[in-house]
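In: Quick one: sequence plus predicted model below, questions after.
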Amino acid sequence: MSTLRFENIDKERLTPLMRQYVEEKESRPDCLIFMRLGDFYEVFFDDAVLTARELELKLTGRDCGLEERAPMCGVPHHAVDKYLNRLLERGYKIAICEQVEDPAEAKGLVAREVVRVLTPGTQLDPDTLDANKYSIICAVLEEDGAYGIAACDLSSGHFETSDLLGIQAESHLFDEIERFSPVEFVVNEKFAQNYRFMDYCARKQITVSRLPDSSFTSKKASEFGIKYDEKDLLWHRSSAGLIYYLQDTQGMVPTHFGEIKPYRFRDYMILDRAARVNLELTETLRDRKRRGSLLWAVDHCKTAMGSRNLRQWLEQPLLNISQIRRRQDAVAFLKDNFMIRRSLADALYGLYDMERLSGRIASFNVSPRDLVSLRDTLSRLPEFHELLEEIETDALKAIAGEIHALPELEDMLSRALLDDPPIQIMDGGLIRDGYDVTRDELANIALHGQEYILQLEAEERERTGIKNLKVGYNRVAGYYIEVLKSQSDKVPENYRRRQTLTNSERYLTPELKEYEEKILTANQKLKSLEYEIFISIRETVAQYLEKIQTTARALARLDALISLAEVAERHNYCRPRLTEESILKITQGRHPVVEQILGASDFVPNDIELNTNDQRIMLLTGPNMSGKSTYMRQVALICILAQCGGFVPADSAVIGICDQIFTRVGASDDVSGGQSTFMVEMSEVATILTQATPHSLLILDEIGRGTSTADGLSIAWAVVEYLADTTFIGARSMFATHFHELIELSQTQKGVFNAHVDVAKRGGEIVFLHQIKSGGTDQSYGIEVSRLAGVPVPVVDRAREIMAVLEKANKRERRQIRKDAQPMDGQLGLFAQAQSVKLADEIIERLADSDPNAMSPIEAYSLLLDLKQLVERQERMRQEED
C-alpha cells in the first residue's frame, strides 16, 4: 500500500489534477474531498484510504507525478448520495468539488471548486432524515461564565436561541443540549476546552467544529440581519456564529429562518437529562425505542411536521397559564366536535412535509417531484379554510389565518409540471405541453421526428414519381434520400448528390438538412430548455417561501392539537385545571403509556394530593413490583401533559404549575462516564437539592440503595429532612423507599405524610393490588417476590430465618433513632460550632482537590470513606467533651 500522506507530499512535483486536489484539501483540512472526474467522484491520498475503509471500497492507485501512485477510490456520480450518507452517519464532513466549466470548452485542466460542504447537521435529503424529529446543529458561545446557544434544523428552518446566565448557567446549558440532542456542534475556542462538553461529544460521537471568536460577533449578527438590543448579551452572537458556519458550508446565507428572536429559558418547564430519560418522554429507557414512550402514547399525528411539533411541546412544557389554556380550548373544541376533527384529520392525511420542503426551496435543491407534491398539497388547503372558518377558538382561528392556499402558485405548478417527473432535473421530461412555445416545438420534433421522415418519404415519392425512393439514416452520412441509379433521371434539381453507391445514389435536400439538425439536436436542446424553465419555476417558488413556511407551521400545530384531542377522547382524558398555587390533586390518575399497553380495564387508577401544608412530601412504601415507580412516573407525566396544553388520564386534576420536574429513578452504572451506580445517584440527588424551587416537583425513588444499608438510610433520612424544611426547598415531593424507618418522619417533620401500595395475602400467596393507601408499611415482601421469581426453596427458607433475626435487631435500632436523632438542629454549642467549621473546612479542601467526573468508583469510594472517618473522629471528640 502507498505510504503517501498529505503532510509529506511535494506539491511542485504533482500533476496538475493532483495539485488541484491537494489545494482543495488544504482549504478544507477537516473534510473528505470528493472530486468530480467525468462520471465518478474520486478521492485520493489519505482521504482515499479512510473512505475505502469506511465504505468498503476497493483501494486502487493513480499516477500523480511522484514516484508512488496516489491511493484512490471512487463512486459513480449517480449513486454518490448513498455513499455520502453513510459517511455523514459516522460523523464525517465532506466537501463536494465539482467541475465548474464545460470540459469541451476548457483550455487545459478543467476548473473545479468546492460548491458545498456536507456535514451531519446540514443534511437536506428527506430519505436520510428522521421524519419525526428535528436534525439539530447547535452553536455554543462561552464568555465569562455565561453562554449563548443557537440551534437550528436546516432542513425545516426551525431556529431557537437564548442566553444562559447565572450560577447554574452551565447546568442549564447541558439541559438544553440534551433537549436539542444535536447531531453537530459549532463552538468557540473557549467552550471547546470544556471537559464535560468534549467528553459528551466523544461518547456520543458528535462532530464538533471550532470557530474563532471573530465568527461570534455583534457585527456579524448585524451583517446577517439579526435584530438585537445593545443590552443583549450572547444569543445574537451565537446565532451569528451558527449562520456564518452555514454560509461557509452551504455557499450561501440561509433565507428560511425568518426573524431570529431569542426564547426565554425560564418560560418553559425545565427537564434535565435524568428527567427526560427516566420519564421516557420520547424513547424508552431500556432499548431506546419510540414505542413505550409518552410521545408514542399521544402521537396520532397525520403528518411528519405535526409529529415534530408535538415532540417539541412534550420537551418544552409551558409555564404561562394563559398560553396553556389557549391550547386547552382548542383541544376541548376538537375533542367535543368529532366530525370537524375527523374531517381535519382526513384533510391532513398524506400532506407533503412542507416544513422540510422549505429548506430545499431556500437552498435551491428542490426537485421536480418536490414541487409536484407541493402543488398537490396547495390544492387541498382551501378545505382547511372551509372547516375552520366558523370556529371561534383563538388558537384555531390563528391557525386558519396562517394557512395560505396560494392559488396562483398552484396554478403555475399545475400548468408547468408533469404529474410524474424524473428525479434528476437534467433528464428532461419535466414540463407540460402548452407551458412554453419553444419547448413544445422541440418536444414535437423529438417525439414526432420519425413520423416526419415517413411523411417526407411518401411526399417525395409522389412528387418525383420514384416509387422505390426511400429516406434513410446512418451515423456517418446522417439523413439522406436514396434513389436507384436506374431512376436517377427523375431526380429533381433541388436534390444534391451526397454519396454514390454501386446501385444507387444518395441525395440531400435543404429541407432534409434543416430537419436533420433539428432532429439530432432536439433532445439535447429540449433537456437544456426544460432545465432552464425548471430553474425559473424554482426561483418563482422561492418568492413564496415565507408563506409556505407559515402554512407548514400552522398545519403542524393543527395536527398536534388534533392528536391531543384524539388521545383525550379515545382514552377518556379530562381537562386539568391549572393554578399558580403549589398544589397537585389528581383523582383516579392513570399512567398514559402503561394504560395503553395493558388496556384500560387492567390498569388500576390512583389518587394523589400534594399541597404546601400537611401533604407536601409523600413517603411511599411497599414491595418491589407493586407499582411505586409507575405511580410516581404517572404523576410527573400527567403534569407534563397538562402543561403542554393537553388533557390528562384522570377523572379530574388540579395542577399547580411546575417550573421543574426532577427525577431520581432506577439504578445503573454510567460505565462510559466512569461513574458507579452510587455516584450517579448522588450526582442526581445533588442536582435536585441545589436546583429545585418551591414550585418544582421531585420524584425520588430508592434514594440510598446504592450503598450500605446504614449509609443509605442515613442519606435518605437527611434528604427527606432537607426537603421538609421550607427554608431550603419546600417542593412537592414523592419519595419511594424500602427504608421503613423513614415512616417515623411523618411524626417529626411538617408536611411529610405516609402512603403505601396495598398488597393482599391469599392462601399464602401475595397479590399486588396496585392501590395507593394512606399510612406506611414496614413490609417489603422481598422474600415472597424472590420466590415468585423462581429462587430455590432452600434459599427462600433460609432468607426467612435470617429476616426474623434482623427484624429484632432493627426494632432496637429504630427506637434508638427516635430517641437520639435531632436532625437539622441549628442551635449548636460554641465548641461544636467551632469544631464543625474546622471539619467543614477540611472536607471542602478535600473535595476541592477532587474531580468526581474523573474518579473511578474505587477512588470515589475511598474519598467517601476518608470523609466518613473525618466525621466519625469529630463525633468521638464531641462525645469525649460531653
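Out: Looks like it arrived, so ask away.

In: only C-alpha atoms for contact and neighbour calcs from this point on.
Out: Will do.

In: what number of residues lie near R762?
Out: 8 (other CA atoms under 10 Å).

In: Other residues contacting stretch 628-643?
Out: If you take CA atoms under 8 Å, 6 or more residues apart in numbering as the criterion, stretch 628-643 is touched by 279, 294, 314, 317-319, 324, 576, 578, 589-592, 606, 620-622, 647-649, 655, 657-658, 661, 665, 697, 699, 701, 734, 736, 757.

In: quick one: which of those sit in helices?
Out: Counting by DSSP state H, the part of these found in helices is 294, 314, 324, 592.

In: quick one: which of those residues has the most company?
Out: Among those, the one with the most neighbours (other CA under 10 Å) is P592, at 28 neighbours.

In: Could I get the contacting residues of that residue?
Out: 294, 297, 634, 637-638, 649.

In: In strands, which of those residues fall?
Out: Assignment to strands by DSSP state E places none of these there.

In: quick one: which of those is most hemmed in?
Out: When neighbours are taken as other CA under 10 Å, the top entry among the contacts of P592 is P649 (31 neighbours).

In: pretty sure it contacts R570?
Out: No - using CA atoms under 8 Å, P649 is not in contact with R570; the gap is 10.7 Å.

In: So P422 is in contact with V372, correct?
Out: No - under the criterion of CA under 8 Å, P422 makes no contact with V372, lying 11.1 Å away.

In: who's more crowded, the two?
Out: More crowded of P422 and V372, by other CA under 10 Å: V372, with 21 against 15.

In: quick one: contacts for the more buried one?
Out: For V372, the contact set (CA under 8 Å, 6+ apart) comprises 413-414, 417-420.

In: and Q455, helix, strand or coil?
Out: helix (DSSP: H, G, I helix; E, B strand; the rest coil).

In: How many neighbouring residues does it have?
Out: By other CA under 10 Å, 12 other residues sit near Q455.

In: cool, and V805?
Out: Here the count is done by other CA under 10 Å, and V805 has 10 residues near it.

In: Am I right that it sits in a strand?
Out: No - V805 is assigned helix when assessed by three-state DSSP, not a strand.

In: the helices in the stretch 501-650 of the chain, which residues?
Out: 510-542, 545-570, 592-598, 628-644 (DSSP state H, counting those that start in this stretch).

In: Looking at the contacts of P592, which is nearest E505?
Out: Proximity of those to E505 (CA to CA) peaks at A297, which lies at 81.8 Å.

In: Please identify which of the contacts of P592 is nearest to A804.
Out: Q634 (35.3 Å).

In: Next, format the ones in helices among the contacts of stretch 628-643 as a markdown table and append distance to V767.
Out: Output for the ones in helices among the contacts of stretch 628-643, formatted as a markdown table (distance: CA to CA, whole Å):
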| residue | distance to V767 |
| --- | --- |
| L294 | 28 |
| L314 | 35 |
| I324 | 41 |
| P592 | 24 |
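
In: before we go on, here's another structure to hold up against the first:
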Amino acid sequence: MASNDTPMMKQYNRLKSENKGSVLFFRLGDFYEMFNQDAVEVSKMLNITLTRRGGVQMCGIPYHSAPNYIGRLLAQGQKIAICEQVEMPVGGKGIAKREVVEIITPGTIVDEKFLDSRSNNYIAAFGGDKKGLSFSYSDLSTGEFRTTSFSWDERSDKLRKELARVSPKELILQETLLEDDTLSQILKDCSFLLNRYPEWLFQLDTSIERLKQQFQVNSLKGFGFEESDISLLSPGVILDYISEKSKSYLPHLRNLEFYSDSDYLNLDESTQKNLEIIRNLQDSSKNYTLLDVLDYTKSPMGGRNLRRWLTHPLKDITEIDKRHKKVEFIYQSQTMLSTLRDRLSNILDIERLTSRVAMDKAHGKDLIAIKNSIKESLEIDLLLEEWSDFSLFKNTEDRCSLEGLYTVLENSIDDEPSILITEGKLIKNGYNSEVDRYRNMKSQSKTILDEYLEEEKRKTGINNLKIKYNKILGYFFEVSKSNISQVPESFIRRQSLVNGDRFTTEKLNDLEVEINNSHSKVVELEKALFLKIRDLVKDKITNLMALSVNIGELDTLQSFSYSATVHGYIKPELNKSGSLEIVNGRHPVVEAHLPQGEFISNDIKLNSTDRNFALITGPNMAGKSTYLRQVALIVLMAQTGSYVPADSAKISIVDRIFCRVGASDNLARGESTFLVEMNETANILRTATEESLVIMDEVGRGTSTNDGLSIAWAICEYILSNIKAKTLFATHYHELTELKEDNMFNLSMAVKETGKDILFLRKVIEGASNNSYGIHVAKLAGVPNEVIERANELLEHIITSSSKKELSEIPKSSNKKKLYATELFSSEEYILNAIKGIDFNSITPLEAINYVAKWQKELLSE
C-alpha cells in the first residue's frame, strides 16, 4: 500500500486484503468501482473500458445495472464481494463507512436473476480421512442438503458418478486429497469453481458440532446419523462456507439427508453421459435428451424435481408402483390433467422464495408471489380431495396454517409493492391505522388543515381566521387587527404586522411536522410492519418447504401423465422375475423428433435363465445403437415412475444400468478412444451384478482386429459365465456368433437387398447377420464410385486369400484418376455445401436462378 494513497484508497486496499480471491465491487455513489488488478481482469471479462486516475487503474459499472454484470462474472467462475456505503460521514466531512455485506459465489446464489429456475444450483464439499471419504452438497436457494460416503477403493467410480449427477457449480475440496493420483486426475479437468481448503478444516468432530449448532440439537441421531459416520465430515464445511459468504443465518437448512447407492438404480458417469439423460453429447444442452422429451412440468419445483428423479431412478418396487398409480390416476382423467396444468402454471418458485425469506433477502413482490402460490395450492388441493393417496398438505393443521398465512398476506401487503423496502408502498390501506393517518396527511394535507381551521373558527368566533404558509414561518394563523382581542391564550404570537398578527398553536406545529415528515414516517412504519410480516412468513418455513416438495412431485407426476398422452406411452408392469419383455418399444427421444408414425418399433425379450445375453450383429447405420439405448431408456423411465414408449413392457427391477455405447478421445485426461472404452468396460466387469442391465456397443474396435476380437470374445464369456447380467452386446465381429453358450442368443438388424442396393429396415430380427454391408454404407455416405469399385475387388481377393503372402500379391488398382476435393462427396452433399456457403443477401434474383439451374444440370448429368 503506497504511503500517499488517499483515505478512500486505503479503505479499498484494506477491504480488498480482507477479501482475497474475490472481485471487490466498491460502492462509490451510483457506481461500483474496481481498482488495480481487479479492474484489469474485469474490464477484459466484461468488455468494459479500463481507465486510469492518479496512477490507479480502474473501471466501473452503474449500480442499477450491476445484476447483469454480476451474472456474467459468476458464469465465468468468479466470486464477487459486494461492498456498500453503510454510513455517510457526519457533516459531509471524511469518507463514507463501507463494509462488505455479501460475497456472491457460483455455488451460493439465491437471487433469481442469476439462477436457472428449472435446475438446481449446487455447492459441494469433498473430504476424507483414513476411514473413508465424505461427499456432500447443498442448494442454498432451495434448502436441499445431502451427504454420502464411500471407501477409498470406490473413490474413482463414486466421485465421477456424483460429480456427473450433481454437477456442482462449486466444490470445496480438502486439498490434501489432491496428493492421491486418482482423485487428482478426476479433479484436474473439472468445469466448476474449485476451492482448496486445508485438512484441518475437514475434521469430523468440528463438522458434527457445526451441524448440531445449525439444527439446534444435542445429537444427530434424530437425523439417522451416528457420530462416527464419516459422511458427516464434509457437510459442516459447507455450512461454514455459505454462512461466511452470505453473511446470514440459514434457518431453511433444517435437515441433512444421507443417501447411498442402495437407495436408487445406479447410473455411473459414462451411462449418464451416453444415454443423454439430462445433457446431450453435442453441446451439453437439454436439447435432444430424455429430460427434453419428458419435461412438461409447469412449475420451477416440478422442473427441478424431474431432473432429480431422472438421475435417481428407484429400485423399490413398492415405491415405483405408488408413482405409477398416481400417474395413472391423472392420466385417466384428462379434464383433471388439464386443470392441474393450468393451476400449476400459476405457482411461482415457493422453494426459492422461502429460502430468500429465511435469509432476510425477500422483498414485497416475493411475499405477493408466496401469497398467490398458496392460493393456487389450496385450489389444487381441493381438486385432489377424491385422491386419498396424495395431498399437498400433510394434515388439516398444516393446511390451516398456510390458509392463515395467506389471509395475513392478503390483508397486509400491497398488490403491487415496491421492491425496495426503503421506498414505502408495501402495506395496503386499511391494515394499519397509523400508516393510514400519515398517508392521509401526505395526500390530504389541505383537507386536514382546512378541517383544523374550521375547528378554530368555531372555538374563537373569528370568522375571517386564515391558515397561511411561508418558507420562514411555515404554517401560521393570520388574525386581523380587529379580531386580536378574540385570540385565545393557546395561540402563540409569531409575527406582528401593520394589518394584523400571525400566530401558531401546538397542534398546528404538530400538524406541520407530521405533514412535512409524513413520507419518511410512512416509509419507516411500512418497513417495520413489512419486517414483522416477513418474520411471520419465516415462522412457516417448514410448512412452505413441505408444500414446495409436494408441488414439485405432483408437477412431475402430471408431466409423466401428459407425456404419456402426447406420445402414446403405456404403463409398464414391474416385477422381480428377472425377465425383460418389451413389445414394440421405441426410442423416446428419436421418436419425438420424427414425423408421427415413422419410427420403427422393436421387441426385446430377456430372462435370467436361458436368454440373458443378446448378441446383436448387422451393419452400421442400421439402427443398432438406437435399439440399445432405447432398451436402457425404457427401463430407466419405468423405474423413474414414467409411462414408457411401447405397446407393452414387463420389466424386472434392475439395480444398475451400464451403457458403454460409442467412445471418443479424452484429451484432457490423456486417454485415447480405446483406453476410454477399456476404462468403461473394466468398470462394468468389476461392478455389474446378475440384476444389472448391461448395454455394450462395438467393444474392441479401437485396436487391431485380432486384439479387438479376442477382447470382445473374452468379455462376452466373462459376462455369460461370471456376471450373468441381462446384456445387449452389439458387435461387428461376426465371429462372436460362434460362441456356444446356452443363455446366449443372436439378434440382427434386418436388411433388404435389391440387386446391388440395400435398404436398412431398422427392424431387429432373431438370428445372426452374415454381412456387415460396410461397402454399401460407404456408398451411402458418398464415397466416390472408383473407391467403391476398388473396395469390392479387394473384398473378393481377401475372401479367397488364405495367407498374408496371397494378400500381398493382390494387383494394384489400374485406375489412376485423381480425385478432386469435390469428388470426395456425392453431388447432393456438394450442392448442400455450396448452398451453405452463399450469402443470399448479396446476390441478385437472377444469380440465384443461375445457381439453381447449374445444380439441376449437375444432378441430371449423373
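Out: Received it, and whenever you're ready, just let me know what you need. Here the structure is a predicted model, which is why all the values come from computation and not from measurement.

In: Centroid-wise, who is the farthest residue in the first structure?
Out: D489 (81.4 Å; CA atoms, centre = their mean).

In: Tell me the secondary structure at that one.
Out: Counting by three-state DSSP, the backbone at D489 of the first structure sits in helix.

In: Could you measure from it over to R461 of the first structure?
Out: 14 Å (CA to CA, to the nearest Å).

In: neighbouring contacts of the strand or helix carrying R352 of the second structure?
Out: Using DSSP states H and E, R352 of the second structure maps to helix 350-358. Helix 350-358 of the second structure is contacted by residues 110-112, 140-143, 249-252, 301, 362, 366-367, 369-370, 373, 534, 537-538, 541, 544-545, 548-549 when judged by CA under 8 Å, 6+ apart.

In: didn't R98 of the second structure look like it was pressed against I82?
Out: No - counting by CA under 8 Å, I82 is not a contact partner of R98 of the second structure; they are 10.0 Å apart.

In: Okay, strands next: where are they in the stretch 1-150 of the second structure?
Out: Ranges of strands within the stretch 1-150 of the second structure are 23-28, 31-35, 51-53, 56-62, 80-87, 97-104, 123-129, 132-139, 144-150, based on DSSP state E, counting those that start in this stretch.

In: For those strands, give me a markdown table that also has distance to E423 of the second structure and mean neighbour count.
Out: Converted to a markdown table, the strands of the stretch 1-150 of the second structure look like this (distance: least, CA to CA, whole Å; neighbours: other CA atoms under 10 Å):
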| stretch | distance to E423 of the second structure | mean neighbour count |
| --- | --- | --- |
| strand 23-28 | 20 | 23 |
| strand 31-35 | 20 | 22 |
| strand 51-53 | 34 | 12 |
| strand 56-62 | 20 | 18 |
| strand 80-87 | 17 | 18 |
| strand 97-104 | 20 | 18 |
| strand 123-129 | 34 | 26 |
| strand 132-139 | 31 | 25 |
| strand 144-150 | 33 | 21 |
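
In: Turn the ones you listed into TSV, including distance to P595 of the second structure.
Out: Below are the strands of the stretch 1-150 of the second structure laid out as TSV (distance: least, CA to CA, whole Å):
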stretch	distance to P595 of the second structure
strand 23-28	51
strand 31-35	53
strand 51-53	57
strand 56-62	50
strand 80-87	48
strand 97-104	46
strand 123-129	41
strand 132-139	40
strand 144-150	40
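
In: what residue of the first structure takes the place of E351 of the second structure?
Out: Counting by TM-score structural alignment, E351 of the second structure corresponds to E355 in the first structure.

In: and the gap between that match and G306 of the first structure?
Out: Computed as CA to CA, the E355 of the first structure to G306 of the first structure distance reads 10 Å.

In: So between those two, which is more surrounded?
Out: More crowded of E355 of the first structure and G306, by other CA under 10 Å: G306, with 29 against 23.

In: Please name the residues that touch the closest residue to the more buried one other than its chain neighbours.
Out: Excluding the flanking residues, the one nearest G306 of the first structure by CA to CA, 6 or more residues apart in numbering is A556, at 4.0 Å. Contacts were defined as CA under 8 Å, 6+ apart; by that measure A556 of the first structure touches 303, 305-309.

In: Kindly reformat the helices of the stretch 501-650 of the first structure as a markdown table containing distance to S862 of the first structure.
Out: What follows is the helices of the stretch 501-650 of the first structure, written out as a markdown table (distance: least, CA to CA, whole Å):
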| stretch | distance to S862 of the first structure |
| --- | --- |
| helix 510-542 | 64 |
| helix 545-570 | 51 |
| helix 592-598 | 41 |
| helix 628-644 | 32 |
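
In: tell me what the strand or helix carrying A458 of the first structure is packed against?
Out: Take DSSP H and E as the rule and A458 of the first structure turns out to sit in helix 437-464. Under the contact definition 3 or more CA pairs under 8 Å, 6 or more residues apart in numbering; DSSP states H and E, helix 437-464 of the first structure sits against strand 470-474, helix 510-542.

In: Can you give me the buried ones in it?
Out: Neighbour counts over helix 437-464 of the first structure (16 or more other CA atoms under 10 Å) mark 439-443, 445-446, 449, 453, 456-457, 460 as buried.

In: can you tell me which of the residues you listed lies nearest to W717 of the first structure?
Out: Taking CA to CA as the measure, W717 of the first structure sits nearest to R439 out of the buried residues of helix 437-464 of the first structure, at 83.2 Å.

In: Spatially central, which residue of the second structure would that be?
Out: Mean-position check on the second structure, CA atoms, centre = their mean. Result S119 at 1.9 Å.

In: Would you confirm that that one contacts G303?
Out: Yes - here S119 of the second structure lies in contact with G303, judged by CA under 8 Å, at a distance of 6.9 Å.

In: So what's the residue count around V253 of the first structure?
Out: 16.

In: Just the element for it, please.
Out: Per DSSP H and E, there is no helix or strand for V253 of the first structure.

In: How about it: what's its closest non-neighbour residue?
Out: Distances taken as CA to CA, 6+ apart put Q247 closest to V253 of the first structure, at 4.7 Å, once the chain neighbours are dropped.

In: corresponding residue for that neighbour in the second structure?
Out: By TM-score structural alignment, Q247 of the first structure lines up with S243.

In: what's the answer for Y92 of the first structure, then?
Out: Y92 of the first structure maps onto Q78 in the second structure, by TM-score structural alignment.

In: Ok, K808 of the first structure next?
Out: Counting by TM-score structural alignment, the partner of K808 of the first structure is T800.

In: how close does its match get to A791 of the second structure?
Out: According to CA to CA, T800 of the second structure stands 14 Å off from A791 of the second structure.

In: Look at these two and report which has more neighbours.
Out: Taking neighbours as other CA under 10 Å, T800 of the second structure and A791 compare with A791 leading, 15 against 10.
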